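Asks: My questions concern the predicted model and sequence given below.
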Amino acid sequence: MKAEGCQSSREAMSDNRPAWRRLAENAVIYTVSNAASSAVPFLLLPFLTRWLSPEEYGLVTMYSTLLAALGALAGLSVHGAVSVRMFDRQTSHARYIGTALYILGVSLLAVAAAVLLASPWLEAWSGLPAGWLLLAVLAAGGQFLVNIRLVVWQVEGKALRYGSFQFLQVAVNVGLSLLLVAGLHHGWSGRLAGISIALYLFAAIGLASLMRAGRIEWRFDPEYARDALRFGVPLMPHAIGSLFIAAGDRMIIAGALNLHEVGMYAAAMQIGLVISMIADAVTKALGPWIYKVLADGDATMKRRVVRMTYAYFAGMLALGVGFGFLAPWLLAFLGEQYRSGATVIRWVALGGAFSGMYLMVVAYVFYAKRSELLSAASLTIGLGNLALSYFLVTRHGAVGAAQAYAASQFLMFVVVWLIAAKCHPMPWRGALRNPVPNQAI
């Protein structure tokens, strides 16, 4: 425990770069690596939409949606507790991570059993065979391991290792998908295999890397388990609610329309979500600095954080609106079958801007450890999104789903900002009136 803290201190002391420069360089690395990771579906779109019919692309979308749903259950969201506890020098980080992995193993067995029991309904809803449903459970466990490896590097400030790991995973994902879909003509199943094999492989690499670095102690600690579950379990409704907001539209389209429309909508959605990808990278880079400012409690730095947040909000809105105007040109890459999605992209880009704004304020709720409030808001808004999506889809088709997505993301941002203001007060009004000294971050 002590050695871990000393090691982190030595690494921090050996880095003589100004703090602002470290933040800027890390933001660039996170942006590039997140771009590579999140842009996989985007970069593959011009190829997949020519090799796969909208129905086949709809199957790929349903697998990705199912993977996201299972990811909300695998590990019971305790990887978020690891990211918070890594800042606590009194915690044995290796034992904490080991305990989290024990929780992952037990939860995966429970999820696999539930999927087997529900497989007739899941097959009918998704169109996927039962075998792929079970492979998705294993892939969700792999994603949990990948997230743990990335979280540790992020907390340590090792953005280059973080980015390299993500980039290599993307390269394997893309390479296998192209080989199986285009080279060996396996169709939609080739794309699903590319996604899954890349997750399995890099989960194994991440686990081996953590063990080699001494970051895992294979000892179950009941106290740490309770702490991780107290953090993670209340977040599960949040994860499920967020899934309803992010993917409920595809669930509704699959039920109310057909897989053809799912494929059309998902292709346009991938383009519009570039905004969310950029926002995620920026907030990953700023997150450790914001947590440090909150821990220090310095009033001047809090005003600086608020001003930076307002500038970020303005940038996100401008990016979302501007990106929407480019929609007709972006759709030219997808082929004639997919050219009807320009309006979808405009609404999704706006929703992505609101999603990025949400990411900036949710950090205060996590810091205050009030995840139960976040869960209540997410689940309520997520259920509302399902109802609104169904209402609008039945009237406006896929465009209605995009409108519901944008509305739900806006509401989520506003509600979580209000919760954040209650959980951890910040000078949201005073920062605009009081001058901030020109001091380095």
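Replies: Sure, I can see it.
Asks: For the rest of this, base every contact and every neighbour count on C-alpha atoms.
Replies: Will do.
Asks: Give me the distance between residue 304 and residue 22.
Replies: 17 Å (CA to CA, to the nearest Å).
Asks: more crowded one of these two?
Replies: Ranked by neighbour count (other CA atoms under 10 Å), residue 304 and residue 22 place residue 304 first, with 20 against 16.
Asks: secondary structure class for that one?
Replies: Secondary structure state of residue 304, per DSSP: H, G, I helix; E, B strand; the rest coil, is helix.
Asks: same check, this time on the one 3 residues further on
Replies: Taking three-state DSSP as the rule, one finds residue 307 in the helix state.
Asks: Not counting residues beside it along the chain, what's closest to it?
Replies: Closest residue in space to residue 307, ignoring its immediate chain neighbours: residue 431 at 6.4 Å, by CA to CA, 6 or more residues apart in numbering.
Asks: thinking that neighbour is in contact with residue 308, fair?
Replies: No. Under the criterion of CA atoms under 8 Å, residue 431 is not in contact with residue 308, lying 10.0 Å apart.
Asks: More neighbours: those two, which one.
Replies: Ranked by neighbour count (other CA under 10 Å), residue 431 and residue 308 place residue 431 first, with 20 against 12.
Asks: Does anything pack onto the one helix or strand the more buried one maps to? Which helices or strands?
Replies: Applying DSSP states H and E as the criterion places residue 431 in helix 430-433. When contacts are defined as 3 or more CA pairs under 8 Å, 6 or more residues apart in numbering; DSSP states H and E, helix 430-433 sits against helix 299-325.
Asks: what about versus this one:
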Amino acid sequence: MLNKIKRLTQSALLKDSLIYVVGEMTAKAVPFLLLPYLTRVLGTTGFGDLSYYLSLTAFIVIAMSLSQNGALTRYFYVYGRHGLGNILLAGGLYSVGVLLIGTAISWLLHSELLFYCFFTAFLQTLIQNQLALRQCQKRPFSYLAIQLGLALGNLLWTVLIFQFFAGDTTDKVAQRLIAIILAHGFTFVAALAWAKYQFAIKFRFTPKRLKLGLGYILTLGLPLLLHGLSYTIKGQLDRVLIHERFSSHELGVYSAGVQVASSLTIVIMAVNSALVPHLYERLKSQRMTVMQLHRLFWLSLMVPFLLTAMAWAMPSSLMAWLLGADFAQSQYYVVMFVLAFSLIIPYLLLVNFLFYHAKNAQISLCSVISTLVYLLALWLLSGVSLAVVPYATIISGVVILPLLYYYTLQVEKVKKTP
């Protein structure tokens, strides 16, 4: 009987994991599917400007969200459902405060597009909280519905606005940002109404409860700022710096190559999500040793070179066909970032092992060192030429591997110590 219950539980976990993976892949795949349409409508200059403002949005989200979704999840598992509405409300009011500051900054700088970035970050934070609410209460289909609704809304609003409203390049960039805002806005309203029906969440607003909820979010979120900033710097800062040092046309060609190559990370992270439970199971049962893990690590180092060779073998005419004639030069950046992103494969092998053994501090230290190396390389290389900027990502990806490898050896030494 117990074995039967265990099998059913494992089956449910695998099913839920698959649903979450499908949701994440759908959300991340839509920008890639829109890419050929956007590059043709916006051109290289418009696409470069859009990439810049989306990168700014990613940085604003760090301050706007302050890892509220993680705070919600922890609160639910530690304290239960009671008072969860107060945490949601406190987080929402904090985000409103950041939005008001952002609105004032945008007004002072006379930047309508910057305001759209702040508003997009605000709505992204609210939706992240709604997704966290579903995930911690094990509602995978609700989670998937929100992701699908957001993805479809993003697609439909973009096409509709571009079709019915004319304008120059700046207008088109603004229209794309407005489409993102509308998609997030409608999705959030629907998710919030659904949450009230599903979870019977009550908002009991008092100054004392608001202060406690805000204190809880700040206590958990502020220490994670460095981690979030480190991750976003390596993913977005290059486009911000390129926008300042090079033309929007060059940034458009560069960003298109990055986005095509980033489709590889969608596949890698989906496979990782599916394999992690099996890796942890093998580690728990001691069917996976450090020696075996290292053997897989050395084999996985061949994969980046194989994938890069495949990307290099693709004709540049393929980029012209996919993105438009002005983006033929994006082929070079696709090859470079396929190499950079495929280094995630050996990285995940090592980092998942360290996560299993709760070596979070060591992982954070490696991430900080890698980020500092990235910042230095990016600053130096961007002063040489745009063509060598991708090497900053490659160098930081290579630097972190021996550091993580060293800490996996330390885990084995500790296990052998009597």
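Replies: Sure, I can see it. Nothing here was measured: the structure is a model prediction, and the numbers come from that model.
Asks: picking that back up, please compute how far the helix holding residue 431 of the first structure lies from its chain's middle.
Replies: 32 Å (CA atoms, centre = their mean, to the nearest Å).
Asks: what's the answer for stretch 229-246 of the second structure, then?
Replies: 14 Å.
Asks: Could you do stretch 252-263 of the second structure as well?
Replies: With CA atoms, centre = their mean, you get 15 Å for stretch 252-263 of the second structure.
Asks: In the first structure, which residue range corresponds to that stretch?
Replies: With TM-score structural alignment applied, stretch 252-263 of the second structure matches the range 263-274 in the first structure.
Asks: Of all the residues in stretch 406-418 of the second structure, which ones are buried?
Replies: Neighbour-count burial for stretch 406-418 of the second structure flags 407, 408 (criterion: 16 or more other CA atoms under 10 Å).
Asks: count of neighbours near residue 83 of the second structure?
Replies: 17.
Asks: cool, residue 376 of the second structure as well?
Replies: Around residue 376 of the second structure there are 12 residues (other CA under 10 Å).
Asks: any idea what it aligns with in the first structure?
Replies: Match for residue 376 of the second structure (TM-score structural alignment): residue 387.
Asks: Residue in the first structure paired with residue 125 of the second structure?
Replies: Match for residue 125 of the second structure (TM-score structural alignment): residue 144.
Asks: Using just helix, strand and coil, how would you label that match?
Replies: helix.
Asks: The one 4 residues further on now?
Replies: Secondary structure state of residue 148 of the first structure, per three-state DSSP, is helix.
Asks: you'd agree it is up against residue 79?
Replies: Yes. Counting by CA under 8 Å, residue 79 is a contact partner of residue 148 of the first structure at 6.1 Å.
Asks: what is in contact with the two at once?
Replies: Counting by CA atoms under 8 Å, 6 or more residues apart in numbering, residue 148 of the first structure and residue 79 have no contacts in common.
Asks: so how far is residue 17 of the first structure from the match of residue 376 of the second structure?
Replies: Taking CA to CA, one finds residue 387 of the first structure at 51 Å from residue 17 of the first structure.
Asks: next one: residue 339 of the first structure
Replies: Applying CA to CA to residue 339 of the first structure and residue 17 of the first structure gives a distance of 48 Å.
Asks: What are the buried residues along the longest helix along the first structure?
Replies: Assignment by DSSP state H gives helix 93-126 as the longest helix of the first structure. Neighbour counts over helix 93-126 of the first structure (16+ other CA under 10 Å) mark 93-104, 107-108, 111-112, 115, 119, 122, 126 as buried.
Asks: ok, longest helix in the second structure?
Replies: helix 2-65.
Asks: residues near residue 3 of the first structure, how many?
Replies: Neighbour tally, residue 3 of the first structure, other CA under 10 Å: 10.
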